[in-house]
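Visitor: From the sequence below, what's the structure:
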Amino acid sequence: MNEKALRTLEYNKIIQQLRDLASSSRGKELCTNLLPKDNLGDITRLQKETSDALSRLIRRGSISFSGIHDIRPSLMRLKVGSALNAVELLRISSDLDATLRIKAYGGYSGKDGEEETEDSLTEYFAGLEPLTPFNNEIKRCIISEEEIADDASSTLKNIRRSIRLTHEKIQSQLSSILNSSRNLLQESIVTMRNGRYCLPVRAEFKNQFQGMIHDQSSSGSTLFIEPMAIVRLNNDLRELGIAEQEEIERILATLSEMAAQYIDELEYNYNTLTELDFIFARANLSRQMKGTEPIFNEDGIINLKKARHPLIDPKHVVPIDVRIGQDFSMLIITGPNTGGKTVTLKTVGLLTLMGQAGLHIPAFDNSMLAIFKEVYADIGDEQSIEQSLSTFSSHMTNIVSILQNANEDSLVLFDELGAGTDPTEGAALAMSILTYLHNRNIRTLATTHYSELKVYALSTEGVMNASCEFNVETLRPTYRLLIGIPGKSNAFAISKKLGLPDYIIEDAKLRIGKQDRTFEDLISDLEASRITIEKEQEEISKYKAEIEKLKKNLDRKNESLEANRERIIREAKEEAAKILQEAKDFADESIRKYNRWLQEGGEIKEMESARSQIRDRINKDVSLPKIKKKPSKKISPENIKVGDSVFVVPLGLKGTVSTLPNSKGDLFVQMGILRSQVNIKDLEPAEAEDKKPEISNRTQSGKIRMSKSASIKPEINLIGKTVDEAIFELEKYLDDAYLAHLPQVTVIHGRGTGALRNAVHTYLKKSKYVKDFRIGGYNEGNTGATIVEFK
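Guide: Predicted coordinates:
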């Protein structure tokens, strides 16, 4: 991509913003060197990486690339066998810390333990090697750039212990000498000379003070003498210092040898971390600009939707829709100065460069960009009223270069083509340049004031007019780009608004040719028609939206009705099947009892009792449902009190009020062993029980179950009964307990001879209601009772 276009379209400013978002030195370097690509595969890869990084930022939040150092020089030294110093090893450790942190970010598990979805960045994160044992060893041995830990080695620890002890001995000796020779000293202080401890002795007493002279003051009155008593200790200290330094160098050499084993991993980590830094800088730039990934094509089609120039304040930038390359290959933009024509050119050019560099563009989703091998731009600063020949020559030199190098794979941008010279000649020259480019099918966008070019666009196939809208009432541009409509200069309207007399304006109109006046009037009519059509389309869109909303509501209601109908039918079938099954089971059980009585010679009284039960059950099941009536006598919250007897209409049960009603009228009623919350509207005084309305079969069935629940006991006592009597009562009891939905019951049969217990167990094994049974526990009656668990 040519340097002039990058500079003219201010691509370097975008790169500077990108560079500021990178953390590492190589990441910033990669940002600085980022140039637009012309290969679809490379562009797609870069865009995919940017999109995936942005997706991770949205899901996981920001990622930090701080602490990454350029360790490439250190790695080069390791390759030739050199040892690293503490600073270099700490930088390697810092890189490994960043590697561990960033790898953890890339391998995130979701709330449900799901791994991060694979994308174009997965391989980057997966390849990182934190080398935690090696990193921990560096941290164990090196405290800071100037300090090696005592525990780096046992030898170093012993040396430093000896150094401390020697220091203490020296300090003790010096303190003693200071006290005994105070009159010989210039000051009672200890100083260091050439790394050895000395005392400031007066020159006249040098012969009385035994020691080695290391220095003297500038006046010569003071000699710095090392007392003979600590010479050996100082020598020992110097030797220990040398030994300490040698041990530190050995430790650093050992760490360097370890680092040399991981040269490839360290190099890969550094390159990957900085590459990810570069990728996430692109993603952060997209987030700042509210950018989207464009769709690329190799057919020269550009279709930008609500595109915004990224260097204009987001609070003031006006989005534009621009398209070219599908129905027309050339777009000629007209309109007044400061109307946004130049910004349109720069927006198209800059977004093209950004997209081909793998950056997201500030535009709506599904915006489309073409891939161009070159972008040429002849865009100058705002034009003054008078332009010198040198300005025209400069533009023409640039245009000549563009015409020589542009081809079908190029995008050409001209701002005020042909300006700076005689209008007639300039218009003719501009028209010839555009014709040459159009004949070569080169995508071109040009801005102009010349009416001749407006006519050229209207009369030439594949060339389209566009204009930047201008509000004559406010004398302000709207910065909206209108494709298909040529723009007016609006010079007369603007002048009239600014106070120019009408007679001057009318005279000026007479000086314009008839053809030009007719053309300007045509444009005015087109503009008026456009505004009218836009208003009508806006109203139509509003009506369509309302109709669509009503249609959706109707469809939703129909779906709800259909779903309810199917649900009601399904529930009715399920209820009918349930009632039928209950009837069949009851009939089977009754026939079984009847046959057993015939075989065993049962009593007529028992058979008659069973027949009465069957008749009552049939009468209940076949009774026709009746409409449920409202309570004939309501109970008001003021009249009810705890302990009152009431009748619960939906359940068909009597109960006692346990609590007073709340603000919603809800209260608790105790019905046998059942305590339930009901509303006061569903209660009647207990004396109204005889007047309670008939309810549906389904509610009646519920009443049977609730009645059982209210009266059934959790145990049955069979002691003292014969086997036949006990089994008959047990059978009826289990039926009632099962209907009452008791989870388990206790059958008390006593110990005795065990005959009754065995008979009970034999029956329980055959019962279809029983899931399991067992002998009672210590506090459950032991062998005298059996605990039965229902299915």
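
Visitor: use CA for all of it now, contacts and neighbours both
Guide: Fine.

Visitor: Going along the chain, name the helices of the stretch 401-550 of the chain.
Guide: Listed in chain order, the helices of the stretch 401-550 of the chain (DSSP state H, counting those that start in this stretch) span 423-439, 451-459, 491-497, 502-510, 514-600.

Visitor: Same list (these) but as a markdown table, adding distance to Asn33 and mean neighbour count.
Guide: Conversion of the helices of the stretch 401-550 of the chain to a markdown table gives the following (distance: least, CA to CA, whole Å; neighbours: other CA atoms under 10 Å):
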| stretch | distance to Asn33 | mean neighbour count |
| --- | --- | --- |
| helix 423-439 | 32 | 16 |
| helix 451-459 | 40 | 18 |
| helix 491-497 | 46 | 14 |
| helix 502-510 | 55 | 12 |
| helix 514-600 | 46 | 13 |
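
Visitor: before we go on, could you also do this sequence so I can check it against the first one:
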Amino acid sequence: MQQKVLRTLEFDKIREQLLEHVSSSLGYEKVQRFAPSSDYEEVIKLQNETDEAVNVLRLKGNVPLGGIFDIRPHLKRAAIGGMLRPQELMQIASTVHASRQIKKFIQELAEETDLPILISYTEEIIVLAELEEKIRHAIDDGGEVLDSASDALRTLRQQLRSRERRVREKLESMIRSSSAQKMLSDAIITIRNDRFVIPVKQEYRGHYGGIIHDQSSSGQTLFMEPQSVVQLNNELQEIRVKEQQEIERILIELSLLVGEYENDLLTIVHIMAELDFLFAKARYGKKIKGSKPAVNDKGIIKLFQARHPLIPIDEVVANTITLGEEYTTIVITGPNTGGKTVTLKTLGLCTVMAQAGLQIPALDGSEIAVFDAVYADIGDEQSIEQSLSTFSSHMVNIVDILERVDFNSLVLFDELGAGTDPQEGAALAISILDEVYRRGARVIATTHYPELKAYGYNRPGVINASVEFNVETLSPTYKLLLGVPGRSNAFEISKRLGLKDSVIEMAKSYISADSNQVENMIASLEKSRRLAEQEAEEAHELLKDAEKLHKDLQKQMVTYYEKKEELVEKAKEEASQIVEKAREEAEGVIRDLRKLRLEKSAAVKEHELIDARKRLAEAEPEKSPVKIGKKSKTTKHTFQPGDEVMVHSFGQKGHLLESTGKNEWQVQIGILKMKVHERDMEYIETPKQKEVKPIVMVKGRDTSVGLELDLRGERYDAALIRVEKYIDDALLANYPRVSIIHGKGTGALMRGVQEYLKNHRSVKKIRFGEAGEGGTGVTIVEFK
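Guide: A predicted model of the protein is given here:
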């Protein structure tokens, strides 16, 4: 991928934004070096890596990546026998500790979710707990060597503290004497050249004797080491030298130990750099509300509601761009400042971002092709250094592109053929597009030339497009319109700005008949497009409602059969208990009869037999007067709309709506409507009023409340408002359980929805969906 193209598409600004999310200098270095890949398998791996990191952030919010340092220079010195400073050793211990923490973090999380790539990284991390412990045993967090580093160092420091105490006591006795106030500039003990001294006035220097180490700027105060403490200071210096020698011995020993683990530590540095880079990409994807695109090697691009990542989310206009299936070339026509160049850069930038392993600012389900190269001729390319005009500079770029382009290339032309005679420029533009199209490349070109408006109609695989302009507000909407060439709108704009009709009519007379026909055709296309969009939206809503009803029916059936099996099992168990109780009672009666026969020699009286028979009759289980699944043996009823009936095949009560002929009726059972034959129904009663009893239903937008709510593509605040209303409606409909589809994405919507549900007084339990229910993209809600 050419660096010039990456700069043109502003990929360097993506790098700058990514740098804000790294945790160490190692990650910083990786971000500065990273670039798009043209290898299909590698791009898939890069996307999967980022997706796993995004899942970790979604589940945990953050990862323990603090305390990582670039210790490679330290390792190099240690490997050749050099002595490392205490701070360098602490950086090594800190990096080892960080690697151990992230390894533990990923392994524990992998028990909850599938993280094969991250696990493969952490498995390479060697746990060097012993090395970390030895360094921390010898050096504190501030980089100071501890007394516990060795027994010899502990002894020397005890001696040092003892000698210092003796020197201080000696000097304090001097400064507290009666003459000290007169002879000393101040009653304090200070240090010069690592030796304890006192500030003596110049005129009394001979009173104390000893060594002068320093004097004040005025020369009136001398910092003297009195003769009486010279020997004690000498002993202190000897101990300090021994202390320093012992510290150097400890540091050399630790440095040699670090050198022995050089390869393991280099592996840790490499893995920590990769992990820091991965989670930086994941944090950036979360920031731009990105999604993982599907990747193909067939030149197919499908971007749903794609946004330019460098334009603030609250300002950017999202567009759907498709390329590579029905058509391989898009020609965007229309006036300046309409958003044509932004559309080019959005497509190009999303492509290189995806090939670099970044998530793209588009909806879930978007798809990106992996190209061997992306070529772009965008912006004012005038070159002062080479004395080239804008047109000449553009042509230099285009010549270079035509020498390199092939079937696996993406080419972006901005204002193709501009900067020269319009007629010649249009002819060149058509010729260049034909050449690139012939080579099989994917192309998007923008142009002002009206001659190119007919280009898409004359060639298969080419489609016109434009960026919508609102004549009423005299401003562009930045919405891409595929299949509709752009209009100049000059006459409409001029009229709204107050230009006289006579002037406009005269201008129109100068326009050729062919141009007028083209403009009228475009206007007709725009009208047809708006009508088609409206009808498509209505059809889409109807399809969504039908799909929801279908899903609701399926779920109701599943719930019914689950409940039916549960009730059958419960009935069997209760029947078994009743029969067992009856059997025990019968056995008791038989025992009593036998006992009577033995005691009274079979002379059992009639009333005793009657009592026994009565006990047997009481032991017999009661029979239910109604048997579900069979028709009542009452007089046959003539069914009428509004009748309440029992539908035997479902074991549910319903109301008759209307006859569908041939002894069939449409029956309302709960929220479901279905056709049922009369032989499968049993009449219960007719309401006093002949109207059908209203079924408890909560109406949404012209449809019943379904068992699931789809929030994908919604903004965060709007989604939470929909969730709040939907939960209220579901409670009114007496649903025991519903599903909320929020998708995976960045995880912000999922967390917001689940936080709201956890605090709702009517919610009993929430959980993620099973594999067959949508996984972590769906939250199942159970009500109290």
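
Visitor: before we move on, back to that, Ser51 of structure 1: which of the helices of the stretch 401-550 of structure 1 is closest?
Guide: Proximity to Ser51 of structure 1 (CA to CA) singles out helix 514-600 among the helices of the stretch 401-550 of structure 1, at 32.7 Å.

Visitor: Figure out which of the helices of the stretch 401-550 of structure 1 is closest to Asn39 of structure 1.
Guide: With CA to CA, the closest approach to Asn39 of structure 1 among these belongs to helix 423-439: 23.8 Å.

Visitor: Following superposition onto structure 2, what is the mean distance for that closest one?
Guide: If you overlay the two and look at helix 423-439 of structure 1, the average distance to its match in structure 2 is 1.0 Å (mean CA distance after the TM-score superposition for structure 1).

Visitor: quick one, that helix and helix 451-459 angle?
Guide: Per axes from the mean of the first three to the mean of the last three CA atoms, to 10 degrees, the angle that helix 423-439 of structure 1 makes with helix 451-459 is 30 degrees.

Visitor: Run through who's touching helix 423-439 of structure 1.
Guide: 329-330, 403, 417-420, 443-444, 450, 452-453, 456, 462 (CA atoms under 8 Å, 6 or more residues apart in numbering).

Visitor: can you redo the helices of the stretch 401-550 of structure 1 as TSV with distance to Gly380 of structure 1?
Guide: What follows is these, written out as TSV (distance: least, CA to CA, whole Å):
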stretch	distance to Gly380 of structure 1
helix 423-439	16
helix 451-459	20
helix 491-497	23
helix 502-510	30
helix 514-600	28
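
Visitor: what's the closest of those helices to Ala86 of structure 1?
Guide: helix 423-439 (64.1 Å).

Visitor: Three-state assignment for Lys302 of structure 2, please.
Guide: strand (DSSP: H, G, I helix; E, B strand; the rest coil).

Visitor: Is it in contact with Leu323, as I believe?
Guide: Yes - under the criterion of CA atoms under 8 Å, Lys302 of structure 2 is in contact with Leu323, at a separation of 6.6 Å.

Visitor: Please name the nearest non-neighbouring residue to the equivalent of Asn516 of structure 2 over in structure 1.
Guide: When the two structures are superposed using TM-score structural alignment, Asn516 of structure 2 falls opposite Arg517 in structure 1. Across the structure, with CA to CA, 6 or more residues apart in numbering as the measure, the residue nearest Arg517 of structure 1 apart from its sequence neighbours is Lys509 (7.6 Å).

Visitor: quick one: the one you found and Leu90 of structure 1, what's the gap?
Guide: Distance check for Lys509 of structure 1 against Leu90 of structure 1: by CA to CA, to the nearest Å, it reads 80 Å.

Visitor: try Phe414 of structure 1
Guide: Between Phe414 of structure 1 and Leu90 of structure 1 the computed distance is 55 Å (CA to CA).

Visitor: Aligned counterpart of Ala307 of structure 1 in structure 2, please.
Guide: Residue correspondence, TM-score structural alignment: Ala307 of structure 1 in this structure matches Ala306 in structure 2.

Visitor: ok, now which ones touch its match?
Guide: Going by CA under 8 Å, 6+ apart, Ala306 of structure 2 touches 318-321, 346, 361-363.

Visitor: Give me the subset of the residues you listed lying in helices.
Guide: Among the contacts of Ala306 of structure 2, the ones falling in helices (DSSP state H) are Thr346.

Visitor: Filter the contacts of Ala306 of structure 2 down to the ones in strands?
Guide: Using DSSP state E, the members of the contacts of Ala306 of structure 2 that fall within strands are 319-321.

Visitor: Also compute the angle for the host helix or strand of Thr391 of structure 1 relative to helix 423-439, please.
Guide: With the criterion set as DSSP states H and E, the secondary-structure element containing Thr391 of structure 1 is helix 389-405. Relative orientation of helix 389-405 of structure 1 versus helix 423-439 (the same axes, to 10 degrees): 20 degrees.

Visitor: Now helix 389-405 of structure 1: buried residues?
Guide: 395-396, 399, 402 (16 or more other CA atoms under 10 Å).
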